[in-house]
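A.B. asks: Predicted coordinates and the sequence they were generated for:
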Amino acid sequence: MLLAIDGLLSAPEVEALRASIDTIDFADGRASAGRYAREVKANDQAAPSPARNAVLAKVEKALGGNALFQAAARPARMTPLILSRYRQGQTYGLHVDDALMQGIRTDISFTLFLSEPESYDGGELVIEDGFESRAVKLPAGGLMAYPSTTLHRVAPVTRGTRLAVVGWVQSRLRDAAQREMLFDLDRAVREIHAREGKSELFDLLAKSRSNLLRMWAD
């Protein structure tokens, strides 16, 4: 399931983060790539510092408080977040994310865009889904989540700077189809409750959702 979440961070929050990022040192991004992905990766990632840690902590808090992200991903564990930077000429070629990162199984990958799309050219997140390539370039504060099993790349940046936070989720539901079904049921439960309140239909849907989660969750 591909999911775009608009406004995970508000415009003032993004602006404050970018101001903090201006004070952060960056290093070669290949340090966090797997053996083969390292061959096609050319970007920067923020070096450890209190300022970087504060930026990533704010993003992690936003992820934890976003109902849509929580319902879609159902996180059990999450890798440490990475603050990445792509400047002119930098790119990340076609690759699949490592299945295990620091002992965490990667089920869902996500990119949180921090640069306004008009401030840079290129830099699209390109996801291959077997039928077509989907190029994604969201407004600052928007997040794209997608299965870690997919081939994907970051198109070369030809102007400006692309800032983003990336991370990976080990879901309580290993199976992507099960995650999508429960995500749809969550939406149905909320909409029925908003329309009818606690009705017989609401109770049946809520019961099915809870029992499927109980059946499938690790």
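C.D. replies: Good, I have the coordinates.

A.B. asks: For the rest of this, base every contact and every neighbour count on C-alpha atoms.
C.D. replies: OK.

A.B. asks: what about Arg77, which SS state?
C.D. replies: Three-state call for Arg77 (DSSP: H, G, I helix; E, B strand; the rest coil): strand.

A.B. asks: so which helix or strand takes in the residue lying closest to it once chain neighbours are set aside?
C.D. replies: The spatial neighbour of Arg77 that comes closest, neighbours along the chain excluded (CA to CA, 6 or more residues apart in numbering), is Gln170 at 5.1 Å. In this structure, Gln170 is located in strand 162-171 according to DSSP states H and E.

A.B. asks: by contact count, what packs against that strand?
C.D. replies: Contact partners of strand 162-171 among helices and strands, from 3 or more CA pairs under 8 Å, 6 or more residues apart in numbering; DSSP states H and E: strand 75-78, strand 82-86, strand 104-105, strand 108-113.

A.B. asks: Just to check, the residue nearest to Arg77 is in contact with Asp107?
C.D. replies: Yes - using CA atoms under 8 Å, Gln170 is in contact with Asp107, at 5.3 Å.

A.B. asks: Quick check: end-to-end length of stretch 76-93?
C.D. replies: Across its full length, stretch 76-93 reaches 29 Å end to end, with CA to CA, to the nearest Å as the criterion.

A.B. asks: Could you list the residues in contact with it?
C.D. replies: Stretch 76-93 is touched from outside by 29, 37, 40-46, 52, 56, 60, 101-102, 104, 123, 152-172, with contacts defined as CA atoms under 8 Å, 6 or more residues apart in numbering.

A.B. asks: 6 Å instead, please
C.D. replies: Applying CA atoms under 6 Å, 6 or more residues apart in numbering, the contact partners of stretch 76-93 are 40-46, 153-159, 161-172.

A.B. asks: which of the residues you listed are buried?
C.D. replies: Among those, the ones that count as buried by 16 or more other CA atoms under 10 Å are 41-46, 153-159, 161-172.

A.B. asks: buried stuff in the longest helix seen in the chain?
C.D. replies: With residue count as the measure and DSSP state H as the assignment, the chain has helix 176-196 as its longest helix. Buried residues in helix 176-196, defined by neighbour count with 16+ other CA under 10 Å: Ala176, Arg179, Glu180, Leu182, Phe183, Leu185, Asp186, Ala188, Val189, Ile192, His193.

A.B. asks: this is the other structure I want to compare:
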Amino acid sequence: MILIIPDVLTPDEQSQLRLLASQSNFVDGKETAGFRAKLVKNNEQVAKDASNKKQLQEIVVGALLRSKEFRRGAIPLRIRPPLISRYRPGMTYGVHVDDALMGSSLARDRTDVSCTVFLNDAKEYEGGELVVHSPYGIQEIKLPARYAVIYPSGTLHEVAEVTKGERLVAVTWIQSYVRDERHRQFLYDALQIRDKLHSIDPKMVEADTACHLYTNLLRLWSEN
């Protein structure tokens, strides 16, 4: 499931993130790339030892957890500390798949869902599309500032070359309570049905049935 989520960040949060990023030291993005991704990754990211890195990460994670659509789509168990990534003219990230496990050897998280949060507006740069190679064909995603997109971490994807301006994003990965992307899609759809029936008549039998179905599917498929 590819899910676009509008207005994950507030305008104040976006401004604060951009200000903090402008005050940060950026380093070669290959520092955090897997052994094959290093061959195709050409961007910059806020340094590991940046004094304001934790503040940047807390703003992004807090905004995601506040988002109802994000929680429904990702069903997050754990969220990895986000990376703040920057692409300037000529920079790109070739076709790759995200690592299956991330973190230290003693505390590894499985990556089920990948997330990009757009920190500046699409009009501020040319190129830089997130290109997801989905089972239904290539999906090119370039969103307004404050929007986020989530998609399965096992999907091949890339970032097209930025030809003008600067692309600034936060990227993170989620270990979901529900490992299987098909099950997450079914649960998301079931929630849509449940909410629609509840809005029509919260006392109708079908509303209870939809709630029963969603709750027990979540119980069946969830793990930690």
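C.D. replies: Thanks, I have the structure now. Because the structure is predicted, anything quoted here is derived from the model rather than measured.

A.B. asks: returning to what we had before: any idea how far the residue mapped onto the residue nearest to Arg77 of the first structure from the second structure is from Arg219 of the second structure?
C.D. replies: Under the alignment (TM-score structural alignment), Gln170 of the first structure pairs with Gln175 of the second structure. Distance of Gln175 of the second structure to Arg219 of the second structure, given as CA to CA: 17 Å.

A.B. asks: which one is the spatially most central residue of the second structure nearest to, not counting chain neighbours?
C.D. replies: Averaging the C-alpha coordinates of the second structure gives a centre point, and the residue nearest to it by CA atoms, centre = their mean is Cys115 (0.9 Å). Counting by CA to CA, 6+ apart, Ile150 is the residue found nearest to Cys115 of the second structure once chain neighbours are left out, at 4.4 Å.

A.B. asks: what's the counterpart of that neighbour in the first structure?
C.D. replies: The equivalent of Ile150 of the second structure in the first structure is Ala145 (alignment by TM-score structural alignment).

A.B. asks: mean shift of the host helix or strand of that match relative to the second structure?
C.D. replies: Assigned by DSSP H and E, Ala145 of the first structure belongs to strand 143-147. Compared with the second structure after the fit, strand 143-147 of the first structure shows a mean deviation of 0.6 Å (mean CA distance after the TM-score superposition for the first structure).

A.B. asks: roughly how far is that strand from the heart of the chain?
C.D. replies: From the chain centre to the centre of strand 143-147 of the first structure is a distance of 5 Å (CA atoms, centre = their mean, to the nearest Å).

A.B. asks: got it, and stretch 63-80 of the first structure?
C.D. replies: For stretch 63-80 of the first structure, the distance to the chain centre is 9 Å (CA atoms, centre = their mean).

A.B. asks: Also stretch 194-205 of the second structure?
C.D. replies: 31 Å.

A.B. asks: residues in the first structure matched by it, start to end?
C.D. replies: Matched against the first structure by TM-score structural alignment, stretch 194-205 of the second structure falls on residues 189-200.

A.B. asks: what's that stretch in contact with?
C.D. replies: Around stretch 189-200 of the first structure, nothing counts as a contact under CA under 6 Å, 6+ apart.

A.B. asks: Can you lay out the helices and strands packed on strand 162-171 of the first structure as CSV showing distance to Ala206 of the first structure?
C.D. replies: Supplementary listing: these in CSV, determined by distance: least, CA to CA, whole Å:
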stretch, distance to Ala206 of the first structure
strand 75-78, 20
strand 82-86, 36
strand 104-105, 29
strand 108-113, 25
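
A.B. asks: Out of those, which is closest to Phe202 of the first structure?
C.D. replies: With CA to CA, the closest approach to Phe202 of the first structure among these belongs to strand 75-78: 25.0 Å.

A.B. asks: Can you state the mean residue-to-residue distance of that closest one versus the second structure?
C.D. replies: For strand 75-78 of the first structure, the mean distance to aligned residues of the second structure following superposition is 1.4 Å (mean CA distance after the TM-score superposition for the first structure).

A.B. asks: Identify the residue range in the second structure corresponding to that strand.
C.D. replies: Counting by TM-score structural alignment, strand 75-78 of the first structure pairs with residues 76-79 of the second structure.

A.B. asks: buried set for that stretch?
C.D. replies: For stretch 76-79 of the second structure, the neighbour count (16+ other CA under 10 Å) marks Pro76, Ile79 as buried.

A.B. asks: How about stretch 132-144 of the second structure, which residues are buried there?
C.D. replies: Buried residues in stretch 132-144 of the second structure, defined by neighbour count with 16+ other CA under 10 Å: Val132, Ser134, Glu140, Lys142, Leu143, Pro144.
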